[in-house]
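Student: fold the following, please.
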Amino acid sequence: VSVPRQSPREDETFYIPNTWMTVKEPIGAWGADNFTAQGILEHLNVTKDRSDYLWCMIRVYVSNDDILFWEKSSIEPALVIDSMRDLVRIFINGRLTGSAAGHWIKVNQPIQFVQGYNDLVLLSETVGLQNYGAFYEKDGAGFRGQIKLTGFRNGDINLSDSLWTYQIGLNGEFLKIYSIDENEKAEWTDLTIDAKPSTFSWFKTYFDAPVGTDPVALDLGSMGKGQAWVNGHHIGRYWTLVSPIHGCERNCDYRGPYNSDKCTTNCGQPTQIWYHVPRSWLQASNNLLVIFEETGGNPFEISIKSRSTVSICAQVSESHYPPLQWWSHPDVASGKISIGDLTPELHLQCDDGHQISFIDFASYGTPAGSCQSFSTGNCHAPNSLSMVSQACQGKNSCSIGVSNAVFGVDPCRGIFKTLAVEARCTPSNTGFTAMMRNADDILTQVVLCFITEFV
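Tutor: Okay, here's the model as predicted:
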């Protein structure tokens, strides 16, 4: 059965006041519950869903002879990890040296040591776990194989069986500084507009909810990677990745075996920048927004968007099954009525507080194209638009049967007919009514009736 498709629009953008505060997340061990173990431990077995983050720490001694060896031979030491999943951040003496992301990939990261003891910190992160395929539960996360340092005067240093110190999670997570009751535990400082982007930092501000009932989303396109909370509720992880330039298909066809690359869109664009915030989580004013940012985004460009659906589409054929609610009907269950005798139906529904104000396209016959690009085919019932308009205009939702009996005509005998509809949604209290459009008219006239209230 064809699923209704929706085309969202941006109704209004609300910029958050430039009153942000920030606090740094400590790098490495921060709590009394860190522990030491020999060798590299598997990420998921250690964190046990308490956090996406696992700190792995070790101290490395670099002699003066090593420093002279690197200078004379122009060799640069490197950290080599045989296999890693999903993401690793590499810190040397508290400074971010490099990152790598992938599914069990090899990491070779050049690093800069100083003479004496150096703190090597690996932050292992999960960014979502596989949920299908054979033995997917055994895939694991973190590091596999050897972890070693190359380029030293006396040869490679294998760290795989050394003593490592582990710390689960972030200090901000442990203190729950994202919650309304606990956020003052952190030592927040004012963030200036001209401040340089800061990695591994927490940000917070307060904002008013957009007026109305339309869905609300945060635009995090100015941020890098991290997590966000609103009034203590976790709205999710974000990662502003840009999709590959090539690979999008002009014609989408989902039929056949599943493939994650099927029907890709938005090539060369960020994969996601809008993150939904349920209205039930918001109050009229003074809503707490907390962001944890890993790579150094700009919170001053975060905005709140009020969004609603402006266009809805559906496409149902005579050959489709009837709606699911009919399958449990007593007459069907008892066998008095056969499923095959029931008429398929096309359903349309706008967002809450909106109504179907206009039917932009309707064709019962052999329509072509897809949502927002429908076109009539060689077979078309002339009364398609008027029938759908009469059934749907002015309503939040509507249903119309897909059969010759409903439309009173068989536009092409011996051929399965399809009903394709594209409708427009507007707020129910807009104060105007759009008159029905005649499908045969070359010029469409829309009469808008405005109501003026005189006091």
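Student: going by C-alpha atoms from here, please, whenever you check contacts or count neighbours.
Tutor: Fine.
Student: look at stretch 254-268 and report the distance between its end residues.
Tutor: End-to-end distance for stretch 254-268: 22 Å, by C-alpha to C-alpha, to the nearest Å.
Student: check stretch 199-215 too.
Tutor: End-to-end distance (C-alpha to C-alpha), stretch 199-215: 31 Å.
Student: distance of the residue nearest the centre of the chain relative to Leu220?
Tutor: Central residue of the chain (C-alpha atoms, centre = their mean): Gln272, 5.2 Å from the mean position. In this view, Gln272 and Leu220 are 9 Å apart by C-alpha to C-alpha.
Student: touching, the residue nearest to the centre of the chain and Arg237? I think so.
Tutor: No. Using C-alpha atoms under 8 Å, Gln272 makes no contact with Arg237, being 10.9 Å away.
Student: which secondary structure element is home to Thr97?
Tutor: Taking DSSP states H and E as the criterion, Thr97 maps to strand 95-110.
Student: next, the buried residues of that strand.
Tutor: Leu96, Ala100, Ala101, Trp104, Ile105, Lys106, Val107, Asn108, Gln109, Pro110 (16 or more other C-alpha atoms under 10 Å).
Student: quick one more, to check against the first:
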Amino acid sequence: MQGFFRIKQGIQRTFGILFISLLLFGLFVPRINVSAEDISFWEENQVSPTLSIDSMRDILHIFVNGQLIGSVIGHWVKVVQPIQLLQGYNDLVLLSQTVGLQNYGAFLEKDGAGFKGQVKLTGFKNGEIDLSEYSWTYQVGLRGEFQKIYMIDESEKAEWTDLTPDASPSTFTWYKTFFDAPNGENPVALDLGSMGKGQAWVNGHHIGRYWTRVAPKDGCGKCDYRGHYHTSKCATNCGNPTQIWYHIPRSWLQASNNLLVLFEETGGKPFEISVKSRSTQTICAEVSESHYPSLQNWSPSDFIDQNSKNKMTPEMHLQCDDGHTISSIEFASYGTPQGSCQMFSQGQCHAPNSLALVSKACQGKGSCVIRILNSAFGGDPCRGIVKTLAVEAKCAPSSTTSSSQL
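Tutor: Here you go, the predicted model:
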């Protein structure tokens, strides 16, 4: 990947509402006139003016004269933010973000978004200023979006500057760079784990928004869905980002000089972004003899003829990505296996020939089918118990396919 360029968006160059999936931005811009008497009053009393909002949801970014001075996160919380103003006219920008809207429950139409109550400035010589009575501007879109600087032919319309690796993370910033496509036919993904929150485009195609949220370190443990539901039940991936990989369709890429453009809202480390080819290396499956057979095995008569239905046998289907074959069977147990993918273990009931039979049926093939049947495993390993087949397999590129990774 080549070096990065950036545009510090600067909130004075940002207009109004930016729609990103379920995220809604509202931009409110009143102008505040500060007199010389106000400046003297603050200096003499060693105080600063304060922005006060009775209630807001969900995220608020506060800008004064184009500079971010504070952010607030919460659901209908009060905002009290000290600010610094200059003599003369000052632009106060409140960037309000709503993350989803309530779509169920009583009185959902009254929940609303943005601000509620009074918006005011306190600490002035002549008392507080009620901004609710001011004329506010409210416009739509980002200048970079209007100029379509994420398009190959339009990106030069912006004034890009070189970005050095030691540059500090900045908010509301456009970044661009160029990269070569990984060799081979494997799917391609963009690793955005080093970034914060924003949107990404490749060769003018919008690959979506990203938001690198890290899950809490605590709360993951043994999973048991029995009992009452609660949000922390069966939590996984503790301490890790919820998502870092973002798919780039191969059809969007050329061999070299692919344009990557990002709009970053909260700050990130663009030099740690990477583009890699991805392939499924481990596949797992777990099918019991109580499972219904595959849909293609059914015929209209089966819904009428109970005897025909009973004769059909459940099947396990294993398949690697295109151009890959099953190189090895890491685990196979027909009986009462325990655990989950990559953590399977044998239970008290186990057919000893499970691994050998599955390896013979699947190894070296792109896909295979195994019937979940006692006779397929040399008999019933434990009578009176519902048996399950659990398999973990490794996939590898076939001899006729090459792949590489950046």
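Student: overall similarity of the pair, as a TM-score.
Tutor: In this superposition the chains share a TM-score of 0.87, using TM-score structural alignment, normalised by the length of structure 2; 401 aligned residues with a C-alpha RMSD of 3.0 Å.
Student: just to revisit the earlier point, which residues does the strand holding Thr97 of structure 1 contact?
Tutor: For strand 95-110 of structure 1, the surrounding residues in contact (C-alpha atoms under 8 Å, 6 or more residues apart in numbering) are 76-91, 111.
Student: superpose on structure 2 and give me the mean offset of that strand.
Tutor: In the superposition with structure 2, the average deviation recorded for strand 95-110 of structure 1 is 2.3 Å (mean C-alpha distance after the TM-score superposition for structure 1).
Student: following that strand, which helix or strand shows up next?
Tutor: On the C-terminal side of strand 95-110 of structure 1, the closest following helix or strand by DSSP H and E is strand 116-125.
Student: about what we covered before: what's the farthest-apart pair in the buried residues of strand 95-110 of structure 1?
Tutor: Pairwise distances across the buried residues of strand 95-110 of structure 1 peak at 21.4 Å for Leu96 and Trp104 (criterion: C-alpha to C-alpha).
Student: what are the boundaries of the helices in the stretch 1-150 of structure 2?
Tutor: Taking DSSP state H, counting those that start in this stretch as the criterion, the stretch 1-150 of structure 2 contains helices spanning 36-45, 143-147.
Student: quick one: the ones you listed as JSON lines, columns for mean neighbour count too.
Tutor: Shown next, in JSON lines, are these (neighbours: other C-alpha atoms under 10 Å):
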{"stretch": "helix 36-45", "mean neighbour count": "13"}
{"stretch": "helix 143-147", "mean neighbour count": "14"}
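Student: need those helices in a markdown table (columns: distance to Leu389 of structure 2).
Tutor: Listed next are the helices of the stretch 1-150 of structure 2 as a markdown table, based on distance: least, C-alpha to C-alpha, whole Å:
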| stretch | distance to Leu389 of structure 2 |
| --- | --- |
| helix 36-45 | 76 |
| helix 143-147 | 53 |
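Student: so which of the ones you listed gets nearest Pro187 of structure 2?
Tutor: Proximity to Pro187 of structure 2 (C-alpha to C-alpha) singles out helix 143-147 among the helices of the stretch 1-150 of structure 2, at 28.1 Å.
Student: structure 2: which residue goes with Gly297 of structure 1?
Tutor: Under the alignment (TM-score structural alignment), Gly297 of structure 1 pairs with Gly268 in structure 2.
Student: repeat for Ile356 of structure 1
Tutor: Using TM-score structural alignment, Ile356 of structure 1 lines up with Ile326 in structure 2.
Student: just confirm its match is within a strand.
Tutor: Yes. According to DSSP: H, G, I helix; E, B strand; the rest coil, Ile326 of structure 2 belongs to a strand.
Student: can you get me a residue count around it?
Tutor: A total of 26 residues lie near Ile326 of structure 2 under the criterion other C-alpha atoms under 10 Å.
Student: with adjacent residues omitted, what lies nearest to it?
Tutor: Sequence neighbours aside, Cys395 is the residue nearest to Ile326 of structure 2 in space, at 4.5 Å (criterion: C-alpha to C-alpha, 6 or more residues apart in numbering).
Student: hey, where'd the helices end up in the stretch 351-455 of structure 1?
Tutor: All helices of the stretch 351-455 of structure 1, identified by DSSP H, counting those that start in this stretch, fall at 384-392, 404-407.
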